[in-house]
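Participant: Model the following, please.
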Amino acid sequence: MADGFVRPPHAGLAARQDLSAADVDLFARTMFGKPVEPFLREAIRRSDGRCRVRLFEAALAGVGVDQRGAVEGSPVPIAVINGGADPLIKLDYISSVEYANLWEGRCHVLEGVGHAPFWHAAGEFNAMVDRFLRTCSRPG
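Facilitator: Okay, the predicted model is just below:
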């Protein structure tokens, strides 16, 4: 799992149970860029830190679905859309996965966009998802 991240995700704020106000701000900026809407900070502050800890404990223990194996073996069309300026994800790693049915044969990257392309480039992201859904819903 760690191969797909710039820094191992379990070593950061996403895996901590307790977050200070400064931690919440840093986490929000890392996930959503700047500016961060107040409701996003509040949602992070209210989230259950036990869930964050458990999520990463389970992932490190290999509990759950092997996501790489799932996308490499699934005949279901898969769209991968990431931000080109994502500070967390190794885009080269994501592109190296041998997807069984990758939409348009490639991972899509929205240039200049961070970790939340659905948020900071909603129009472009939504148009791409719409195109994906229309492509997949056409009779074969």
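
Participant: switch to C-alpha atoms for all contacts and neighbour counts from now on
Facilitator: Noted.

Participant: What count of nearby residues applies to the residue nearest to V6 when sequence neighbours are not counted?
Facilitator: In space, and not counting its chain neighbours, V6 is closest to L88: 5.2 Å by CA to CA, 6 or more residues apart in numbering. Residues near L88, counting by other CA atoms under 10 Å, number 16.

Participant: For the protein, just list every one of the helices.
Facilitator: 21-32, 38-46, 49-61, 67-73, 91-96, 117-120, 122-137 (DSSP state H).

Participant: which stretch among those comes nearest A15?
Facilitator: The closest of those to A15 is helix 49-61. By CA to CA, the value is 4.9 Å.

Participant: Quick one: list the elements packing against the closest one.
Facilitator: If contacts are counted by 3 or more CA pairs under 8 Å, 6 or more residues apart in numbering; DSSP states H and E, helix 49-61 sits against no helix or strand.

Participant: so how far is that helix from its chain's centroid?
Facilitator: Using CA atoms, centre = their mean, to the nearest Å, the distance from the centre of helix 49-61 to the centre of the chain it belongs to is 16 Å.

Participant: show me the contacts for the most centrally placed residue in the chain.
Facilitator: Most central in the chain under CA atoms, centre = their mean is H115, positioned 6.6 Å from the mean C-alpha point. Applying CA atoms under 8 Å, 6 or more residues apart in numbering to H115 gives the contacts T30, M31, F32, G33, N82, G83, A85, D86, P87, L88, I89.

Participant: got it, and I44?
Facilitator: Per CA under 8 Å, 6+ apart, neighbours of I44: V24, A28.

Participant: Could you do the one 5 residues further on as well?
Facilitator: Contacts of G49 were listed using CA under 8 Å, 6+ apart, and they are R16, Q17, D18, L19.

Participant: next up, for comparison:
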Amino acid sequence: MTYARIHQLVESHDGTRIYAEAVGNPAAQAIVFIHGYACASFHFNRQFTDAGLVNRLYMIRYDVRGHGQSDAPLEEAAYASIKHAQDFKSVVNAFGAVKPILAGWLYYAGVVAADLVAAYGPDYILGVILLGSFPQKMMHPSIATDHAATLRPGLRSSDAREFSQVVPGFVKACFAPGYEVPSEDMAAFMGILFALPSEVRIFSGARTQDPEPLTVAFKGGKLPYVAIHGRQDRLVDCSKVRAWLRENWGEVEFHELEGVGHAPFFEAPERTNALILKFVGKVKGYDNS
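Facilitator: This next block holds a predicted model:
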């Protein structure tokens, strides 16, 4: 069956307009894809054009505030934890979804689950898929690679020259060494970065979180997780993520994809999409492989 892609500007709680899209069967399980820091929702094109996902899921994606086609407030308070939770809820409500699964990429997105659980409780979402990401913002210093640390000052710099010099390196670091990023995608990835106001780049990564409600939810068996990482990730050390999860949370379903970097959904969409469907089936209680 063919499903038309729907897009709209959704007004969040504080009036910020959030660009969002949806495709698939509205009666199926909803899954909300959230992009990472200095990225945009179009990065998930290889999911939104996958017939297996489109026919079995109701997929939603949106540009996080400050990014892409969404509004970009320039006050630090606009990027607080509660704002991210409210944006997610506003988008979900706009498309009529109930109890969605969150799929988050990179430093910015996987941690939105902590924002949501702190704001609305663990029953608001059905589960979480980490795509090269991690569950709590506080983890980042301990699991980031040395290469990520060298890029961070330039990415947060308000100096245009310093920022522009680090952009190509950051985009390439999102993929495994030797991975050939199509030229049009490379240009689009860099374009999103160059469009970001320096205030957004700085404030986006500065918010604080209360991670305790999320930890309690996971340990209480109320929020299933799956982590999908690339073994050749140059920004996040997946072995450290796995070790942190085991030490602090216990066993979490964890997949390391060989030959893949920080963007498993982009570099290895067939493998990643199959794991997404398998996880949805697992939390829904049916075989979706």
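
Participant: just the strands in the second structure please.
Facilitator: 6-11, 17-24, 29-34, 57-62, 101-105, 127-131, 225-230, 253-257 (DSSP state E).

Participant: Please tabulate those in JSON lines, including the columns mean neighbour count.
Facilitator: Below are the strands of the second structure laid out as JSON lines (neighbours: other CA atoms under 10 Å):
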{"stretch": "strand 6-11", "mean neighbour count": "16"}
{"stretch": "strand 17-24", "mean neighbour count": "23"}
{"stretch": "strand 29-34", "mean neighbour count": "25"}
{"stretch": "strand 57-62", "mean neighbour count": "25"}
{"stretch": "strand 101-105", "mean neighbour count": "26"}
{"stretch": "strand 127-131", "mean neighbour count": "26"}
{"stretch": "strand 225-230", "mean neighbour count": "25"}
{"stretch": "strand 253-257", "mean neighbour count": "16"}
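
Participant: just so I know, which of those strands lies nearest V200 of the second structure?
Facilitator: Nearest to V200 of the second structure, of the strands of the second structure and by CA to CA, is strand 17-24 at 14.7 Å.

Participant: so where in the first structure does that closest one end up aligned?
Facilitator: Under TM-score structural alignment, strand 17-24 of the second structure corresponds to no residues of the first structure.

Participant: by contact count, what packs against that strand?
Facilitator: Packed next to strand 17-24 of the second structure, using 3+ CA pairs under 8 Å, 6+ apart, are strand 6-11, helix 51-56, strand 57-62, helix 81-94.

Participant: Identify the residue of the second structure aligned to R54 of the first structure.
Facilitator: Aligned partner of R54 of the first structure by TM-score structural alignment: F203.

Participant: What's the local residue count around its match?
Facilitator: For F203 of the second structure, the count of nearby residues is 18 (other CA under 10 Å).

Participant: cool, and the one 3 residues further on?
Facilitator: Counted with other CA under 10 Å, the burial measure for A206 of the second structure works out to 14 neighbours.

Participant: Then R7 of the first structure?
Facilitator: By other CA under 10 Å, neighbour count at R7 of the first structure equals 14.

Participant: residue contacts, it?
Facilitator: Taking CA under 8 Å, 6+ apart, we find R7 of the first structure in contact with L88.

Participant: if I look at it, how far off is A70 of the first structure?
Facilitator: R7 of the first structure sits 23 Å away from A70 of the first structure, going by CA to CA, to the nearest Å.

Participant: follow-up on the earlier one: can you say which of the strands of the second structure is nearest to D87 of the second structure?
Facilitator: Nearest of the strands of the second structure (CA to CA): strand 17-24, 7.2 Å.

Participant: List only buried entries from the contacts of G49 of the first structure.
Facilitator: R16, D18, L19 (16 or more other CA atoms under 10 Å).

Participant: which of the residues you listed lies closest to W119 of the first structure?
Facilitator: L19 (23.0 Å).

Participant: That closest one touches S47, doesn't it?
Facilitator: No. Assessed by CA atoms under 8 Å, L19 of the first structure is found out of contact with S47, at 10.0 Å.

Participant: still on that earlier bit, CSV please, covering the buried ones among the contacts of G49 of the first structure and showing distance to G64 of the first structure.
Facilitator: Listed next are these as CSV, based on distance: CA to CA, whole Å:
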residue, distance to G64 of the first structure
R16, 20
D18, 24
L19, 26
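
Participant: just those now: which is nearest P77 of the first structure?
Facilitator: Nearest member of these to P77 of the first structure, counting by CA to CA, is R16, at 34.2 Å.

Participant: How about that closest one, nearest residue that isn't a chain neighbour?
Facilitator: V53 (5.8 Å).

Participant: Might you report the residue contacts of the one you found?
Facilitator: Here V53 of the first structure is in contact with A15, R16, Q17 (CA under 8 Å, 6+ apart).

Participant: what's the spacing between the last one and D25 of the first structure?
Facilitator: It refers to Q17 of the first structure. 15 Å.

Participant: Give the buried residues for stretch 172-182 of the second structure.
Facilitator: Of the residues in stretch 172-182 of the second structure, those buried (16+ other CA under 10 Å) are K172, A173, C174, F175, A176.

Participant: how far is that stretch from where the chain is centred?
Facilitator: Per CA atoms, centre = their mean, the centroid offset for stretch 172-182 of the second structure relative to its chain is 18 Å.

Participant: Next, the distance between the ends of it.
Facilitator: So stretch 172-182 of the second structure: terminal residues 11 Å apart, CA to CA.

Participant: and of the helices and strands packed on strand 17-24 of the second structure, who's closest to L277 of the second structure?
Facilitator: Distance to L277 of the second structure, taken as CA to CA, is lowest for helix 51-56 among these, at 7.3 Å.

Participant: what packs against that closest one?
Facilitator: strand 17-24, helix 45-48.
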